[in-house]
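Engineer: quick check, what structure comes out for this input:
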Amino acid sequence: MDKEEAKAKVSDLVGGFFSYDRQGKLAGMSEEDTKRAFIEPLFEALGWDVRNPEEVWENRSQAGGKRPDYAFRIDGVVRFFLEAKEAHAELSEPEAWQAINYSYNNSVPWALLTNFRELAIYNANWKAKGSEDSRFLRIEVSDYIGSFDDLWLLSKEGMVSGEMEKKAQRYGRLAREPVTKALYSDLMRWRSMISKSVSKNDPRKKFTKELLDEAVQRFLNRLIFIRTCEDRKIENEQLRAALRQWEGKNNRKLRSYVQEIVSEGFVDTYDSDIFFPHMAGELPVEDDVMAQVLDELYESPSGAQYNFDAINADVLGNIYEQYLATVMREGGSLVERDGKRKEMGIYYTPTYIVDYIVKNTLGELVSKAKTADDLRKITVLDPACGSGSFLIRAFETLREEYAKKNGGDHQMLSENVSKNAHDILTRNIHGVDLDMKAIEIAELNLLLRAATRRGLLPPLSDNIKRGNSLISGTKEEMEGHFGPHWKEKHPFNWETEFKEVMDGGGFDVVVGNPPYVRFDNLNEEERKFLFENYQTAVQKCDIYSFFIERGVSNLKDGASLGFIVSSSWLSQHSFNKLRRFILDTCAVKQIITTPSDTFEDAAVRTVIIILEKTKSASKKENNNVLTGTIDEKGRISNAKRIPQKIYSQHDDNLFVLEWDGEIQKLEQKLVENCKLLDDAAELSFGIMTGDDSKFTYSEKQHPKEDKKVLRGGNVKRYNIVWTGEYVWYDPEMMKKHKETARPGEPARFEAEKIVIKREGAGMITACLDREKYYSIGSTFIVNKKDVEFGLAYLLGLLNSKLINWWYGRRYRTVTQSINSYQKIPIHLASSSEQQPIVKLVEDMLDLNRKLVGMGAIQSSERHGVEEEIKRTDAQIDELVYRLYGIAEEEKKVIEESFAKN
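Structural biologist: Okay, here's the model as predicted:
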């Protein structure tokens, strides 16, 4: 429906409304009547499919009272909430403010309130003291046609185009702090306040730092659970009532009122570990601190009114993932340690990634289930569950499927919610994490999903467990590997911890976001264990490699794994065993590239990988891999199907995601009549000093041992820009200072050589050094080995478009491995065939030296040199194309690929 058709339909609705008004029918219309007669048809005219719950979800629950009537979604993302009232009712301030706060707490920017007589649009992100401050537009029914452009902002088309956001930006209003940041800030402040208060009032040091941290977390978890139950209207506002009672009497400690709520109202009612006797109930928190925390659980100092029913799992998960990265000091003070986050590989997975992985693994499986009994048999595992985001989405997927198996009757599901939640959490869902804090948070998040009415909650201790997913074995095996203190490794014996599942062949689905931790960062004992127990173990790999191997090993035949991991495994040599393992054991269903900023604080490119474990050789042979790129709305672009056998046949089993049959033939053509660079020359790393801060200087300090040194940043195409840095080249001293130092032999630096910049994301940057520079480990060195090839000839090939195109299709990671350079195909050219390239390379070296000598000042002479460099570079490219026998059409493909980049 286009805009004019929509306008005509709205005009008819307005006419009908006024007709009802004249006849006196509006006064007798209920809210339900108003919704069906006017509000739903209005949004239907604006292009929304109001009968499709995936697009327009209607709240039919009679419980509660804080949830808006409708959520309007595009690609699964809520764009605005709408609260409906009967046609004769006034749009009140409390109702508007409630809708605004619900939207804010759910991280949704827009809230609507309408009785059809008028429609008010509010921006939930604006700083406001009341609903009037948040109001963006107000349209009366008499203006629906005259102000149709404003009304059209709410159309599905308008929401997709973002016109309302663009118009709102022109208002220049200050945004309030997002709920994620506001609640995180408050949570951390409460944690610090309580911890300091306890430390001050604990003279006998009953609470050690570790015990205090654990008790405070349990205490806050209890408060959040209670507040969520209050906002869901399944409990009265007990915390606020306790605060008021204490303020009125003030004859005993406030903490005793809170503990009374726990022991008398929640232990027996919910029967959950979170409320069982714990040191959290004995925290000697001062009354003023406790009062402030309880009060702020309802309204933050920033003005945010918290509705914990509206704060979804994604928001809580993000908050808690940041929470896990903080460390408590003695005395109860907290410090955020980004280092801890990196050390543990903690990065919260965006919702759209979680949704996509769960949909394409568990979602595929549940759609095939015929009965509720079939659903109960499904087992899901996240082996690095963190705060539980993947398990929560799995829970929701299963819960939705239970509803369908009940004939889509949500009321029936509501009546059976305890049984269904119990089945899902005790039969379907399994999680493991090394961090006990993460386990408690995952349990809390899952229990919050299940707590939709008063009643016993399922026990989670048999399904959500602490342990090191990668270290498994019997007591005897663990003692043999790690000695008498083996329990400190928290080994996780899969065969006993999840005995029923493993005896049944394994899990049906494994999902997650494994930690990003370099293999080198583990201690020697752990590295030794992994090398002996994982076939994918290679020096310089990452532990996500072992999580993939463990995940696949824990699957049944025919079951699915979905992970988001670094893209480094696609091409780096240190993951060649992982690639072989995947190809030997799985049909690779999907490899989806994610946006570059998927993880805000992690400088890593990632991919989603979906695998199906199979023993069938024909299934793997005939399988096609879906590749593409996902955006933040979960949509896939540039989708292609690549035969899996291509990867099995590919050199080093590289996974190239931009495959094309004709291009494959072109790549094959490049390697004909060639030697590998590793056979044509000597390749080595630059100096690994072990400690650059000790062995590199900006001025000479050791006249004999100090050498001019290059870093990767000093290496340009056909040019060196030395910045005055020296290396104290004393191999014995380097090794003595640090065992990991690798100074190498000086002869390779003293000779003429090619120096390559190690970082390049699929691009080669190389220069020729005749000045005997030394270089650091951010470079590779190419020394002459075969008299058949001169270094100038090799340099021309390395810097050419053709070789860069070949290289870039295989190796995309920012930091390159030496193995990737070793495989570069060097054409077997005779001396006379090499000579034209050598001459042009020498010209390029001279021209670049001349350009550097001119400094940064622009002049016609400088411009002339720059143009000559471009022409010479193009001539080298042309000679290389001819040398490798590249036809004009093939050349066009290569040139176009550079134009796109």
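Engineer: from here on, contacts and neighbour counts on C-alpha atoms
Structural biologist: Noted.
Engineer: all helices for the stretch 401-550 of the chain, in order.
Structural biologist: 410-415, 417-423, 436-450, 475-482, 494-497, 499-503, 524-533, 544-553 (DSSP state H, counting those that start in this stretch).
Engineer: next: the stretch 151-300 of the chain.
Structural biologist: Under DSSP H, counting those that start in this stretch, the stretch 151-300 of the chain gives helices at 156-161, 163-169, 179-200, 209-231, 238-249, 254-261, 267-270, 287-296.
Engineer: tell me which of the helices of the stretch 401-550 of the chain lies nearest to Gln816.
Structural biologist: Gln816 lies closest to helix 544-553 among the helices of the stretch 401-550 of the chain, at 18.1 Å (C-alpha to C-alpha).
Engineer: hang on, the earlier thing: a markdown table for the helices of the stretch 401-550 of the chain, including distance to Glu364 and mean neighbour count?
Structural biologist: Output for the helices of the stretch 401-550 of the chain, formatted as a markdown table (distance: least, C-alpha to C-alpha, whole Å; neighbours: other C-alpha atoms under 10 Å):
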| stretch | distance to Glu364 | mean neighbour count |
| --- | --- | --- |
| helix 410-415 | 22 | 15 |
| helix 417-423 | 20 | 19 |
| helix 436-450 | 22 | 22 |
| helix 475-482 | 38 | 14 |
| helix 494-497 | 25 | 15 |
| helix 499-503 | 20 | 14 |
| helix 524-533 | 32 | 14 |
| helix 544-553 | 18 | 22 |
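Engineer: closest one to Gly562 among the helices of the stretch 151-300 of the chain?
Structural biologist: Among those, helix 179-200 comes nearest to Gly562, with 26.7 Å by C-alpha to C-alpha.
Engineer: what's the closest one packed up against?
Structural biologist: Secondary-structure packing of helix 179-200 (3 or more C-alpha pairs under 8 Å, 6 or more residues apart in numbering; DSSP states H and E): helix 209-231, helix 287-296, helix 313-323.
Engineer: so what's the gap between it and the chain middle?
Structural biologist: 26 Å (C-alpha atoms, centre = their mean, to the nearest Å).
Engineer: Proceed likewise with the subsequent sequence, for comparison:
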Amino acid sequence: MGSGDRVTGGALLARARAAAERRGVEEVAFELAFALERGCGVLGLPPGRLGPEEAGRLYEQLLATCSASRKALGAFYTPQPVARAIARRLLADVDAGGPVPRIIDPACGTGAFLLAAARALRRRGVSPRAIGCALWGIDRDAGALALCRAALRAEGIAVPRDHLLQQDALLAPWPRAHFDRILGNPPFVNIVRLPAPQRQALKARYRSFRNKCDLYGLFVEAGIDHLALGGRLSFILSDSFLGTDSFAPLRRLLFASEARRVRRIDRLAGATFGAKVRAVVLEVEARPPDAAVPVALGRIDAAGRVEAGHALPHAIFRRRAARSAALPEDARQLAWAEALEAEARPLSDFLELSLGVKTGDDGRFVSPRRRGRSARRCVRGRDVGPFSITDRCYIDYRPERLRAVHGARPRRPESFLRPMKLLLRETSGARLIAAVDTEARIPLDTLHALYPRAEGPNGRSLHGWCALLNSAPLCRWYALHHPGPHVKAGEVRRLPVPPPRPEPLSARLNALPALAAYLAGAPWHRDIEAAPEAVLDCLGRWMSGHRDPRGQAAIDRLCAKLYGV
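Structural biologist: Here you go, the predicted model:
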């Protein structure tokens, strides 16, 4: 073939986009499917140049350019090397002369997993006819289903027409009551994005439904309910299901069940998907858990190479399912986290939490300059650093006016107008960033506001709490359990914190001079540790005006002692 026949990926995508603008994305999918089945040219490509993987990848890229379509479908299609690794492992025990397992992908898209499963079965010596009869797929996207069927036919696999169904796998009945293997990459769509009638239907049907969970969690529940005894499920999921509150019911279904066990969890390489998500591969077996069989933890890179890791007893995940089943790097890290939690209490025992103000229209209510008598200083998440706040904007804070705006949440004014409060960033990633506000600023919705409970125990100042929240031990614990980009209110309320302890005056009188000497360059003195509450208060105040590595090191050391780690 001459150089003039070559079409770059960018040029091909440009042609596909132009065709989609004229005829629609779905019509382009049908054209690609027809070209795959008949081996004819398409979009300027000569006959035979379009392979199954290329067609699926092109359709995925086309959806990516139509952000509304991609967001509505939750479509992030799987690279073939990753699908191949998952399918081969799931079908490694199939024998050519034995029964062929019934396989389904309930969100099959363009067929990456069904194609990988077909090739894995063929490697095991299974005939093309038997493979076609063993495969099922479900998807809502008619264009993707057409490409899936065409890709399988291009491999010589004829799937019966009623084995590939265009329907909602979460609400419509599946083609069989039970399957031996279930695999796929279910859609990453937050429940709140769905129409209200669909949310109500899902809520009535699924035990794991919560208002802020993702559809992929419901796919897991649907999948394990359709597993035959001894069958196995392998799904790509966001790792948020391991630590986020809204997935606690799903974790209980997985780890606290007597009817199934989690075989393994593998992290996927960060570059596997274009989506900003940390993905894992979950494998579940419909068999009662065995205390002697641990949960294997490993890694799969973008090329499909599987790296073995360590293993943890199933009992650990069962014990922690209600709170967090986040993946530690090793058993020592988990032991460290449990030691930190041993004598701690939830932060909500000591501090109340209020969400920041949501205006519904920042351009209308928030300004870099003061406008009008109702304007008050406000603060956004990006304006808060460890121990520090930068003033950058004002808000027209009139609750009655805000309530008239769709989506606005003015919250309770009395929460924000207190002389002192603690502000915690909501978008700080896998760590905690807090500062004390002493000027009654109004926090926006990228911040949480914390203040002492009137009826709760006293003994730790807000500056002391600020030091604790910015400390290395608590940030390390948080990163282990909640690796996502957002710091959720429920996660904050359940943060394990050491309760305040009374300190004799003599200990304070000895500790504070020793601390002053340490900050001035003297060696660490054990008198500092005799009054940790007083010292944390002083360090919190000191760090609000200084970026002092010795001050941060002192906070980390004191907090480690308070936690016993």
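Engineer: what's the TM between chain one and chain two?
Structural biologist: Here the TM-score for the pair of chains, by TM-score structural alignment, normalised by the length of structure 2, is 0.88; 531 aligned residues with a C-alpha RMSD of 2.5 Å.
Engineer: save the helices of the stretch 401-550 of structure 1 as CSV, and put in distance to Glu750 of structure 1 too.
Structural biologist: Output for the helices of the stretch 401-550 of structure 1, formatted as CSV (distance: least, C-alpha to C-alpha, whole Å):
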stretch, distance to Glu750 of structure 1
helix 410-415, 77
helix 417-423, 71
helix 436-450, 54
helix 475-482, 46
helix 494-497, 55
helix 499-503, 60
helix 524-533, 36
helix 544-553, 39
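Engineer: nearest to Glu612 of structure 1, out of the ones you listed?
Structural biologist: That would be helix 544-553 among the helices of the stretch 401-550 of structure 1, by C-alpha to C-alpha, at 8.5 Å.
Engineer: ok, the residue of structure 2 positioned farthest from its centre to Ala534 of structure 2 distance?
Structural biologist: Using C-alpha atoms, centre = their mean, the residue of structure 2 lying farthest from its centre is Ser506. It sits 48.4 Å away. From Ser506 of structure 2 across to Ala534 of structure 2, the span is 12 Å (C-alpha to C-alpha, to the nearest Å).
Engineer: how about Ile265 of structure 2?
Structural biologist: According to C-alpha to C-alpha, Ile265 of structure 2 and Ala534 of structure 2 sit 44 Å apart.
Engineer: try Ser428 of structure 2
Structural biologist: For Ser428 of structure 2, the distance to Ala534 of structure 2 - C-alpha to C-alpha - is 28 Å.
Engineer: now swap in Gly407 of structure 2 and tell me
Structural biologist: In terms of C-alpha to C-alpha, Gly407 of structure 2 sits 43 Å off from Ala534 of structure 2.
Engineer: more neighbours: which of those two?
Structural biologist: Taking neighbours as other C-alpha atoms under 10 Å, Gly407 of structure 2 and Ala534 compare with Ala534 leading, 25 against 12.
Engineer: sec struct for the spatially most central residue of structure 1, please.
Structural biologist: Centroid check for structure 1 by C-alpha atoms, centre = their mean gives Thr349 as the closest residue, at 3.4 Å. Look at Thr349 of structure 1: counting by DSSP: H, G, I helix; E, B strand; the rest coil, its state is coil.
Engineer: that one matches what in structure 2?
Structural biologist: For Thr349 of structure 1, the aligned residue in structure 2 is Thr78 (criterion: TM-score structural alignment).
Engineer: quick one, what contacts the residue nearest to that match when sequence neighbours are not counted?
Structural biologist: Nearest non-adjacent residue to Thr78 of structure 2, counting by C-alpha to C-alpha, 6 or more residues apart in numbering: Ala112, 6.4 Å away. Ala112 of structure 2 makes contact with 53, 56, 77-80, 83, 148, according to C-alpha atoms under 8 Å, 6 or more residues apart in numbering.
Engineer: one more time with 7 Å, if that's ok
Structural biologist: Residues in contact with Ala112 of structure 2 (C-alpha atoms under 7 Å, 6 or more residues apart in numbering) are 78, 80, 83.
Engineer: distance to Leu444 of structure 2 added to these, as TSV?
Structural biologist: TSV is the format used below for the contacts of Ala112 of structure 2 (distance: C-alpha to C-alpha, whole Å):
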residue	distance to Leu444 of structure 2
Thr78	37
Gln80	43
Ala83	42
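Engineer: just to revisit the earlier point, most tightly packed of the helices and strands packed on helix 179-200 of structure 1?
Structural biologist: helix 313-323 (a mean of 21; mean count of other C-alpha atoms under 10 Å).
Engineer: could you give the angle of that helix to helix 209-231?
Structural biologist: 160 degrees (axes from the mean of the first three to the mean of the last three C-alpha atoms, to 10 degrees).
Engineer: so how many other residues sit close to the equivalent of Ser830 of structure 1 over in structure 2?
Structural biologist: Using TM-score structural alignment as the criterion, the counterpart of Ser830 of structure 1 in structure 2 is Arg501. Using other C-alpha under 10 Å, Arg501 of structure 2 has 13 neighbouring residues.
Engineer: apart from its neighbours in sequence, what residue is nearest Arg501 of structure 2?
Structural biologist: Leaving aside its chain neighbours, Arg501 of structure 2 sits nearest to Gly459 (6.8 Å; criterion: C-alpha to C-alpha, 6+ apart).
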